[in-house]
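A.B. asks: Got a predicted structure plus its sequence, pasted below:
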Amino acid sequence: MGDVWASLELNGWSIAGIVATLLATWLLASLARKGVRAALARVPNLTVGVQRLAERIVVYGIWLIGIGISLSFLGASMQPVLAIALVVGVVLVLVLRGIADNFAASVVLQTRHPVAVGDEIESGGFVGTVTELNGRSVVIRTVDGRTVHVPNSELLGERFVNNSAHGARRSEIEVRIEHPGEPGTGAENASAPDPVRALVVEAVEEAKGVHRHESVQLRPITLGAGRAVYRVRYWHHPQHGVAVTDAVVDSVASALAARGVRAVVTSDLPPAPLTPPMEL
């Protein structure tokens, strides 16, 4: 730095050049800020934080160029200055690499709209509702009241699920019924399987929150001596899964009990049993 200061030539012309350069830099930075702001205003759903970050990057770059030109009017040797600028630039790149990645990812998120505020998403083992999209992260609120900040680059780089993309979500419960008509079960009036299945489907349709425009599906899983196991699938609002499933379990259990059918109704689905490859 001593060589740089020793090479400076301070006179009227150099001062005039510096003043003119700094004024031009200030004017150009102001125009650039307005231009970037106007351009980003045309991008839909771009947050204020992202806009301000883009403005600052452009303005700071213009000021760095203006300061470099101002130093040249002093007759300073530019090699040390360029070396310092190169070191600072490398440090900034390393420090701001994550910020730049997240900023670029935020632009993609807010222009392609894979997620939006109010959507329920699953990412990194968390499930929650999107409350904010900013230049750094997607903020979600989980069902148990936690706030999670998922970096934008991480969200785009990994797989994530948008449960709200289609406006509805499917859930299912399992109904385990003691074999209809078996002596001593109290289910002699439901000796045929079809009335019991119809009863289950009707109970699901009557549960609060179940969509009517998508049909309820009942799949037999096990039909054997002593019991029948069914999986019942139904559609509901994507963010009301827990409440609707509780209502479905209560409705089906009550309907079966009222008919004297002994059954177990659960939303805690068991894992699929392991099957040897030769038996697949």
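C.D. replies: Arrived safely.

A.B. asks: Please make it C-alpha for all contacts and neighbour counts, starting now.
C.D. replies: OK.

A.B. asks: who does the strand or helix carrying L96 touch, helix- and strand-wise?
C.D. replies: Following DSSP states H and E, one finds L96 within helix 78-112. For helix 78-112, the elements it packs on are helix 2-6, helix 48-73, helix 152-157, judged by 3 or more C-alpha pairs under 8 Å, 6 or more residues apart in numbering; DSSP states H and E.

A.B. asks: So which of those helices is nearest G135?
C.D. replies: The closest of those to G135 is helix 48-73. By C-alpha to C-alpha, the value is 4.6 Å.

A.B. asks: Could I get the buried residue list for that closest one?
C.D. replies: 50-51, 54-55, 59, 62-63, 66, 68-73 (16 or more other C-alpha atoms under 10 Å).

A.B. asks: rewinding a little: what's the first helix or strand after the helix holding L96?
C.D. replies: Scanning onward from helix 78-112 (DSSP H and E), the first element met is strand 120-123.

A.B. asks: before we move on, the earlier item: can you redo the helices and strands packed on helix 78-112 as JSON lines with distance to T222?
C.D. replies: Formatted as JSON lines, the helices and strands packed on helix 78-112 follow (distance: least, C-alpha to C-alpha, whole Å):
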{"stretch": "helix 2-6", "distance to T222": "85"}
{"stretch": "helix 48-73", "distance to T222": "54"}
{"stretch": "helix 152-157", "distance to T222": "40"}
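
A.B. asks: try this one next to it:
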Amino acid sequence: METENIYELITGKLEGWLTSAIEMLPNLVLALLIVVAFYVLAKVIRKFVGNMLSRITDNKTVTGLAETLLAVLVMGVGFFFALSILNLDGTVTSLLAGAGIIGLALGFAFQDIAANFIAGVLLSIRHPFGIGDIIETNGLFGTVEKLNLRNTILRTPQGQFIYVPNKEVYENPFTNYTRTGKRRIDLACGVSYGDDLEKARKVAVETLSSLDMRDESKEVEFYYNEFGDSSINFSIRFWIDFDRLPDFLGAQSEAIMALKKAYDKNDIMIPFPIRTLDFGIRGGEKLNRVMEASSNN
């Protein structure tokens, strides 16, 4: 008797499930069609977003991430619609609540990672610098080797690699030396008080104006700026085409050598500090006298 009751119970359950499945079959088919439709829509949107972002940034990491996030978002919406059609609203509510709680917990746990991630996306979209640009940020100077979603990688002139968090780059001022393709070289020098200042200026301007690497679209600028201890000091400026650090260092070196050679040729003196060493017990005694006195004793 008990076996018959169990058999009837199981049979009734199976018949009930079969009846429910037959009744839900139209909704199930509709839900499957919705999932397929959103899957196709996700692929279309992914391709469209990829083409659009490729015109804005060359960073394939950001482009691929944006494509994936949008595709997952569209598929998630389609999945929730399908659950609603199957009268699983409670499941939808539970999933949304769980996702919100998990997202909040992850946000607190990985807020620095999230900040660097968002900063990396914004840097890639706004594109204030590109791969190969020479920048200075947070007291660090180097060439941009790579921009990923967490770090900006710089290579210093000495060859070391520096990993700078994207958040630090985005939130702080930085200098892009290669953005305009031009850079100004400022040289500080001085001439003696006995030299002709007009002649010294003319020689310096003519010398630097004749340099091959100088940008001829901009004039050489010369300014006297102070009376020094042993010289009248000036600064002279000129522009060059700038793409790599050796462009700047080479032009600066050539300018220094050319200016020194021109001043020597025109008998213009560049003073240098002179130090007098006093070896006497009393101030003002000559070194040779001190030596003679010491030898006699």
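C.D. replies: All right, it came through fine. A quick note: this is a predicted structure, and the numbers were derived from the prediction, not measured.

A.B. asks: Contacts only, for I10 of structure 2.
C.D. replies: Taking C-alpha atoms under 8 Å, 6 or more residues apart in numbering, we find I10 of structure 2 in contact with no residue.

A.B. asks: at 10 Å what do you get?
C.D. replies: Counting by C-alpha atoms under 10 Å, 6 or more residues apart in numbering, I10 of structure 2 makes contact with 4, 16.

A.B. asks: Which residue comes closest to the residue nearest the centre of structure 1 once chain neighbours are left out?
C.D. replies: Nearest to the mean C-alpha position of structure 1, by C-alpha atoms, centre = their mean, lies I121 at 5.0 Å. In space, I121 of structure 1 comes closest to N162 once its chain neighbours are excluded; the distance is 4.4 Å by C-alpha to C-alpha, 6 or more residues apart in numbering.

A.B. asks: That neighbour matches what in structure 2?
C.D. replies: By TM-score structural alignment, N162 of structure 1 lines up with N176 in structure 2.

A.B. asks: V232 of structure 1 pairs with which position in structure 2?
C.D. replies: Aligned counterpart of V232 of structure 1 in structure 2: I236 (TM-score structural alignment).

A.B. asks: just to revisit the earlier point, surely the residue nearest to I121 of structure 1 meets V117?
C.D. replies: No: the pair N162 of structure 1 / V117 is not scored as a contact, 11.5 Å apart, by C-alpha atoms under 10 Å.

A.B. asks: What is the burial count for R33 of structure 1?
C.D. replies: Close neighbours of R33 of structure 1, defined as other C-alpha atoms under 10 Å, add up to 20.

A.B. asks: Buried residues, the helix or strand harbouring it. List them.
C.D. replies: For R33 of structure 1, the host element (DSSP H and E) is helix 12-41. Within helix 12-41 of structure 1, the residues scored as buried using 16+ other C-alpha under 10 Å are 14, 17-18, 21-22, 25-26, 28-29, 32-33, 36-37, 40.

A.B. asks: As JSON lines, these with distance to A253 of structure 1 would be great.
C.D. replies: Below are the buried residues of helix 12-41 of structure 1 laid out as JSON lines (distance: C-alpha to C-alpha, whole Å):
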{"residue": "S14", "distance to A253 of structure 1": "89"}
{"residue": "G17", "distance to A253 of structure 1": "86"}
{"residue": "I18", "distance to A253 of structure 1": "84"}
{"residue": "T21", "distance to A253 of structure 1": "80"}
{"residue": "L22", "distance to A253 of structure 1": "78"}
{"residue": "T25", "distance to A253 of structure 1": "75"}
{"residue": "W26", "distance to A253 of structure 1": "73"}
{"residue": "L28", "distance to A253 of structure 1": "72"}
{"residue": "A29", "distance to A253 of structure 1": "69"}
{"residue": "A32", "distance to A253 of structure 1": "66"}
{"residue": "R33", "distance to A253 of structure 1": "64"}
{"residue": "V36", "distance to A253 of structure 1": "61"}
{"residue": "R37", "distance to A253 of structure 1": "59"}
{"residue": "L40", "distance to A253 of structure 1": "55"}
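
A.B. asks: Good, wrapping up.
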